[in-house]
Structures are given as structure tokens and as C-alpha cells.
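**Q** Sharing a model that was predicted from the sequence below.
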Amino acid sequence: MAISLSVVLMLAIILVVMIRGGSIKAGPAVVAALFGFFLASTGMAPTIQKFMDSIAHTINQISF
């Protein structure tokens, strides 16, 4: 749960920066947010979550 909350927060910040910077307009941003919201309620949600968890685990294993 902590990973998904931090990913949502990070993506929200990126979205706000992109809207304010003018690289994405408000309309497409709303469509993208709604797409993500509805995608989360489909059968693909567990697969996407596993994929994101594996990416987070891989990043966590990288030592500098």
C-alpha cells in the first residue's frame, strides 16, 4: 500500500508540473486520469500492480 500511495503522489506531482508547464493541457490530463481510474477496476489491475511491484523491488535492489 505504501508503494502505491507514493507512486500516486509522484504521478500527481508530475501531472501538475506538466499542466503548469504547458506540455499537457487540462483536457488530456483529465482523460488520462480517468483512464487510470477505470483501468484500476479492470481485471488487468493485479497484473499492473505486480509489474509495478517488481520494478520497485528491482530499484530497491540497486546499490550505489
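**A** Arrived safely. Numbers count the residues shown, from 1 in each chain.
**Q** make it CA atoms for all contacts and neighbour counts henceforth
**A** Noted.
**Q** Please, which helix or strand holds residue 9?
**A** helix 2-21 (DSSP states H and E).
**Q** for the closest residue to residue 18 other than its chain neighbours, helix, strand, or coil?
**A** Counting by Cα to Cα, 6 or more residues apart in numbering, residue 24 is the residue found nearest to residue 18 once chain neighbours are left out, at 5.6 Å. What DSSP: H, G, I helix; E, B strand; the rest coil gives for residue 24 is coil.
**Q** Please report the distance of residue 24 from residue 38.
**A** Per Cα to Cα, to the nearest Å, residue 24 is found 21 Å from residue 38.
**Q** out of those two, which sits in the more crowded spot?
**A** Neighbour tally, residue 24 and residue 38, criterion other Cα atoms under 10 Å: the higher count belongs to residue 24, 14 against 10.
**Q** Against that first model, consider the following:
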Amino acid sequence: MLLSVSLALIFAAITGVLIWAGRVSVSSAVAVWLSGFTAAATVVAGPVHALLSAAVSAFH
């Protein structure tokens, strides 16, 4: 759970910087954010979580 919260905060910060810098519009960021929730509710959530866990353990 701690890993999920940390990644969520990192991605939120990156999104905020991209919006602030004018690289991404707010509407595009909202669309990607909503698609993330949609993907999390599908079969894709398991492999993505496994990939992120493997990447974190590789750097740890």
C-alpha cells in the first residue's frame, strides 16, 4: 500500500508540473487520469502492478 501511495503522489506531481509548464492541457490530464481508473478495474491491473513491483525491487 505504501508503494501505491508513493507512486500515486509521484505521478500526480509529474502531471501537475506538466500542466503548469503548459505541456499538457487540463482536459488531457483528466482524460488520462480517468483512463487510469478504467484500466485499474480491468485484467490489466495485475500485470501492471507486477511490472511496477519488479521495477521497484530491481532498484531496491
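**A** In hand now; what should we look at? The structure presented is a predicted model; accordingly, all values stated were derived computationally and were not measured.
**Q** center of structure 2 - which residue?
**A** For structure 2, the residue sitting closest to the mean C-alpha position, by Cα atoms, centre = their mean, is residue 11 at 5.0 Å.
**Q** gap between the helix holding residue 9 of structure 1 and the chain center?
**A** From the chain centre to the centre of helix 2-21 of structure 1 is a distance of 7 Å (Cα atoms, centre = their mean, to the nearest Å).
**Q** Also stretch 24-41 of structure 1?
**A** 11 Å.
**Q** Where in structure 2 does that stretch fall?
**A** With TM-score structural alignment applied, stretch 24-41 of structure 1 matches the range 24-41 in structure 2.
**Q** Next secondary structure element downstream of the helix holding residue 9 of structure 1?
**A** helix 26-39.
**Q** Helix 2-21 and that next one, what's the angle between them?
**A** Helix 26-39 of structure 1 and helix 2-21 are oriented at 160 degrees to each other (axes from the mean of the first three to the mean of the last three Cα atoms, to 10 degrees).
**Q** how much does helix 26-39 of structure 1 stray from structure 2?
**A** Following superposition, helix 26-39 of structure 1 is found to deviate from structure 2 by 0.5 Å on average (mean Cα distance after the TM-score superposition for structure 1).
**Q** orientation of the next helix or strand after that helix relative to helix 2-21 in degrees?
**A** Following helix 26-39 of structure 1 in sequence order, the next helix or strand is helix 45-61 (DSSP H and E). Interaxial angle of helix 45-61 of structure 1 relative to helix 2-21 (the same axes, to 10 degrees): 90 degrees.
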